[in-house]
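K.L.:
Below is the sequence, then the predicted model.
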Amino acid sequence: MKNFVDAKWLNDNLEDVVVIDARYDVHDAEYGDSVYEKDHISGAFYLHIDRDLAGKKGTHGGSRPVPDINDFISKIEEIGIDNSTMVVIYDDSIIAAGRVFWMLKYLGHDKVVILDGGYKSWLNAGYPVTDLVPEKNNKKTFEKNVKKDLCCDMDYVKANKDKDFASLVECRSYERYLGKNEPLYPKAGHIPGAICIDSKSLLDENLKIKDREELENIFKSIKNKRDIIFSCGSGVNAALVFVALDEIGKKGKIYIGGFSDWISYDENPVEIKDGH
């Protein structure tokens, strides 16, 4: 697995990497801060999905637009990340970690991996944790090389989603895709023409990424497409699917505004299916 490391690897290399804790709960904005303050991997810095990894929410643009690039770069420089730094990200279920992974890739940083199995895998291995917050005393300089092809907007989605060479992939749960359940947004369903690959379907019972053969099977209907666009509610679930596709050697892009941006325009249709 090129984008994932296990707990043993991280423990063996802890002194040579910068670790980012990205735990969060979509229904509890304070969850990540509180669990990080309680305990975390030694030396890990906390980044919050909404405060650090998303910009200010507006009328359009989705619930978690890309943050101001210079502000984000300042934050990663403060915690010791430059272009040569190996970065390891973890959260509870490795889904939020995908957003950090994607942000760093978007800025042109290649040396980034996710702790497979998340924080629980670290605890299960018996490695130590701490409540000490590391000092930001190793400021580095990061030179951005923005990869604009890893991101797209609504106009791009509209222009390309129904083309033969493209595939629009909804990464929220199948229930939300069908429109049977929508806990976060005023409209239910999905962008017309999208297929569904639930981000959680990429993980096994231990919240570890499935092996390459299983991933190949999950992506078999889209892996020959030239343009693969991932969408979810706000660019978090989609980021993990982006990482998983990269595992089998294919590149995709994220409609970062996602369904929350799409439905902010009253004229945009949504599709609901009965699931049969």
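P.N.:
That came through, no problem. Everything quoted here is computed from the prediction, not taken from an experiment. Numbers count the residues shown, from 1 in each chain.

K.L.:
CA atoms for contacts and neighbours, from now on please.
P.N.:
Will do.

K.L.:
Show me what stretch 207-224 is in contact with.
P.N.:
Judged by CA atoms under 8 Å, 6 or more residues apart in numbering, the contacts made with stretch 207-224 from elsewhere in the structure are 93-94, 116-118, 167, 197, 202-204, 228, 244-245, 247-248, 250.

K.L.:
Check stretch 131-148 too.
P.N.:
Applying CA under 8 Å, 6+ apart, the set of residues contacting stretch 131-148 is 36-40, 42-45, 73, 77-83, 105-109.

K.L.:
Any of those buried? List them.
P.N.:
Neighbour counting by 16 or more other CA atoms under 10 Å classes 36, 40, 42-45, 73, 77-83, 105-109 among those as buried.

K.L.:
now, which of those residues lie within helices?
P.N.:
Filtering the buried ones among the contacts of stretch 131-148 for membership in helices, criterion DSSP state H, returns 36, 73, 77-78, 105-106.

K.L.:
and the contacts of stretch 207-224, which two are the farthest apart?
P.N.:
In the contacts of stretch 207-224, two members sit farther apart than any others by CA to CA. They are G118 and S167, at 29.3 Å.

K.L.:
And the buried ones among the contacts of stretch 207-224, selectable in PyMOL?
P.N.:
Here the buried members of those are turned into a PyMOL selection, burial being counted by 16+ other CA under 10 Å:
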select buried, resi 93+94+116+117+118+167+197+202+203+228+244+245+247+248+250
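
K.L.:
Which ones among the contacts of stretch 207-224 lie within strands?
P.N.:
167, 228 (DSSP state E).

K.L.:
Okay, helices next: where are they in the stretch 101-250 of the chain?
P.N.:
When secondary structure is read from DSSP state H, counting those that start in this stretch, the stretch 101-250 of the chain shows helices at 118-124, 154-160, 174-178, 212-218, 237-247.

K.L.:
Structure two is appended below for comparative analysis:
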Amino acid sequence: MATAIRRLLTAAVLLAAAAAAPARAGTLPPLVDVAWLEARLGDPALLILDVRGPLDGEDVVPFERAHIPGSVHTDYLKDGWRTTVEGVPFVLPPVDRLEVLLGDLGIDETRTVVVVPYGSTSTGFGTAARVYWTLRVLGHDAVTILDGGFLTWRADPARPVETGPSVPEPALFEAKPRLDWVVDTREVERALRDDAALLVDARPEDQYAGRTVKPGVQAAGHIPGALNLPESVFFVPGSGRLKPVRELAALVPGTVRGFAGPIITYCNTGHWAATLWFVMHELLGMEDVRLYDASMVGWAADPKRPVERAVPASG
């Protein structure tokens, strides 16, 4: 009987996720396949934003050598998608600076943005997820991610590619910010004090447990009370391609899916955490999911803030 009830609850969660995710942006799903993009190639309302870079690994093909026709390239590490605020690196820049960045890339309210990761690693997908999250935080909801990225596009040699640099036509981007999706350190401290939110750590288990520490993070371990859900579990092994939505839903623990309050994702720099936010909020339709962009780099910058190293017992 208990098993049957669990199956019914799981089915209900999957149905709810399937219904909720597409509804967040009307008819535009948060993740599209190459057939969707191929059918719309050349549409002047479409802006294809290629975000490949060093985080995709050493074997990445440079944008200038091959990219989807009409693509615009942005350098995630150099163009200003993240900045340093009050000594904490990699956080969301001020809105006015992001308006300039997006306008320089040719993005305005008339354009539907397709974010294209390279497709080789989950960390590379994290770049696309962070860019996507930034656009949504700024109120630009006409945005989606190409499932499998450029490598999936390139898998069929019949699909066209272009060479050379991108030359975007500047536009005027006016933000309509929803900054409640962005969590700062003070809010995390308050959430811990009041037991008002559930923290979910997107890092590998060895970093969560404090056995290893990423350079730049000043303390080993995790924020007290946080659950560990490594972003890598959501991907087809050895790739930057997400597993099917039904499998993604099954990978999110019931304690997370059923939490009644805000869910805050974090990692080391707010990069992997963007993937968790994307999966839970956009694909699974979980409503109140927020991102702590300062993450462990920001949290551990003050040695007075608590850090746990023990791994909670499962079950």
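P.N.:
That came through fine. A quick note: this is a predicted structure, and the numbers were derived from the prediction, not measured.

K.L.:
before we move on, the earlier item: make CSV from the helices of the stretch 101-250 of the first structure and add distance to E30 of the first structure to it.
P.N.:
Supplementary listing: the helices of the stretch 101-250 of the first structure in CSV, determined by distance: least, CA to CA, whole Å:
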stretch, distance to E30 of the first structure
helix 118-124, 18
helix 154-160, 30
helix 174-178, 25
helix 212-218, 33
helix 237-247, 19
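
K.L.:
which of those helices sits most buried?
P.N.:
For the helices of the stretch 101-250 of the first structure, ranked by mean neighbour count under the definition mean count of other CA atoms under 10 Å, the leader is helix 237-247 at a mean of 25.

K.L.:
counterpart of M280 of the second structure in the first structure?
P.N.:
Residue-level alignment of M280 of the second structure against the first structure, with TM-score structural alignment as criterion, gives L245.

K.L.:
Kindly provide the distance from the corresponding residue of the second structure for C232 of the first structure to V95 of the second structure.
P.N.:
In the second structure, the residue paired with C232 of the first structure according to TM-score structural alignment is C267. Per CA to CA, to the nearest Å, C267 of the second structure is found 23 Å from V95 of the second structure.

K.L.:
Those two: who's more crowded?
P.N.:
C267 (29 against 17; other CA atoms under 10 Å).

K.L.:
Surely the more buried one and W299 touch.
P.N.:
No - assessed by CA atoms under 8 Å, C267 of the second structure is found out of contact with W299, at 10.4 Å.

K.L.:
From I76 of the first structure, how far out is the residue of the first structure positioned farthest from its centre?
P.N.:
Note on the first structure: the largest separation between a C-alpha and the mean C-alpha position, by CA atoms, centre = their mean, falls on H276 (29.8 Å). Taken as CA to CA, the spacing of H276 of the first structure relative to I76 of the first structure amounts to 46 Å.

K.L.:
and after the longest helix anywhere in the second structure, which helix or strand comes next?
P.N.:
In the second structure, with assignment by DSSP H, the single longest helix is helix 2-23. For helix 2-23 of the second structure, the following helix or strand on the C-terminal side (DSSP states H and E) is strand 31-32.

K.L.:
Which stretch of the first structure is that following strand matched to in the alignment?
P.N.:
Residues 4-5 of the first structure are the counterpart of strand 31-32 of the second structure, counting by TM-score structural alignment.

K.L.:
again, but for stretch 184-191 of the second structure
P.N.:
With TM-score structural alignment as the criterion, stretch 184-191 of the second structure aligns to 153-160.

K.L.:
next one: stretch 295-304 of the second structure
P.N.:
In the comparison with the first structure, stretch 295-304 of the second structure aligns to the range 258-267 (TM-score structural alignment).

K.L.:
Pull the residues that contact that stretch.
P.N.:
Surrounding stretch 258-267 of the first structure, the residues in contact under the criterion CA under 8 Å, 6+ apart are 59-63, 154, 185, 187, 190-191, 231-235, 268-270.

K.L.:
Show the buried residues in those residues.
P.N.:
The neighbour count (16+ other CA under 10 Å) marks 61-63, 154, 190-191, 231-235, 270 as buried among these.

K.L.:
Give me the subset of the residues you listed lying in strands.
P.N.:
Per DSSP E, these map to strands at S231.

K.L.:
Please name the nearest non-neighbouring residue to I94 of the first structure.
P.N.:
Spatially, and ignoring its direct neighbours in sequence, I94 of the first structure is nearest to G118 (5.5 Å; CA to CA, 6 or more residues apart in numbering).

K.L.:
what's the matching residue for that neighbour over in the second structure?
P.N.:
By TM-score structural alignment, G118 of the first structure lines up with G149 in the second structure.

K.L.:
Surely V200 of the second structure is in contact with F259?
P.N.:
No - with contacts defined as CA under 8 Å, V200 of the second structure does not count as touching F259, sitting 11.5 Å away.

K.L.:
When these two are compared, which one has more neighbours?
P.N.:
Between V200 of the second structure and F259, counted using other CA under 10 Å, V200 has the larger neighbour count: 24 against 13.

K.L.:
mind checking how far the corresponding residue of the first structure for the more buried one is from P192 of the first structure?
P.N.:
The equivalent of V200 of the second structure in the first structure is V169 (alignment by TM-score structural alignment). When distances are taken as CA to CA, V169 of the first structure and P192 of the first structure turn out to be 11 Å apart.

K.L.:
What does P93 of the second structure correspond to in the first structure?
P.N.:
Using TM-score structural alignment as the criterion, the counterpart of P93 of the second structure in the first structure is P67.

K.L.:
Look up how far N237 of the first structure lies from its match.
P.N.:
In this structure, P67 of the first structure lies at 17 Å from N237 of the first structure, with CA to CA as the measure.

K.L.:
try V133 of the first structure
P.N.:
V133 of the first structure is 28 Å from N237 of the first structure, where distance means CA to CA.

K.L.:
now do Y127 of the first structure
P.N.:
28 Å.

K.L.:
residues contacting the nearest residue to E231 of the second structure once chain neighbours are set aside?
P.N.:
In space, not counting the residues next to it along the chain, E231 of the second structure is nearest to A202; the distance is 5.2 Å by CA to CA, 6+ apart. For A202 of the second structure, the contact set (CA under 8 Å, 6+ apart) comprises 228-231, 265-267, 272-273, 276.

K.L.:
can you list those in JSON lines and add distance to A19 of the second structure?
P.N.:
As requested, the contacts of A202 of the second structure are arranged in JSON lines below (distance: CA to CA, whole Å):
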{"residue": "N228", "distance to A19 of the second structure": "27"}
{"residue": "L229", "distance to A19 of the second structure": "24"}
{"residue": "P230", "distance to A19 of the second structure": "25"}
{"residue": "E231", "distance to A19 of the second structure": "23"}
{"residue": "T265", "distance to A19 of the second structure": "23"}
{"residue": "Y266", "distance to A19 of the second structure": "26"}
{"residue": "C267", "distance to A19 of the second structure": "28"}
{"residue": "W272", "distance to A19 of the second structure": "25"}
{"residue": "A273", "distance to A19 of the second structure": "24"}
{"residue": "L276", "distance to A19 of the second structure": "19"}
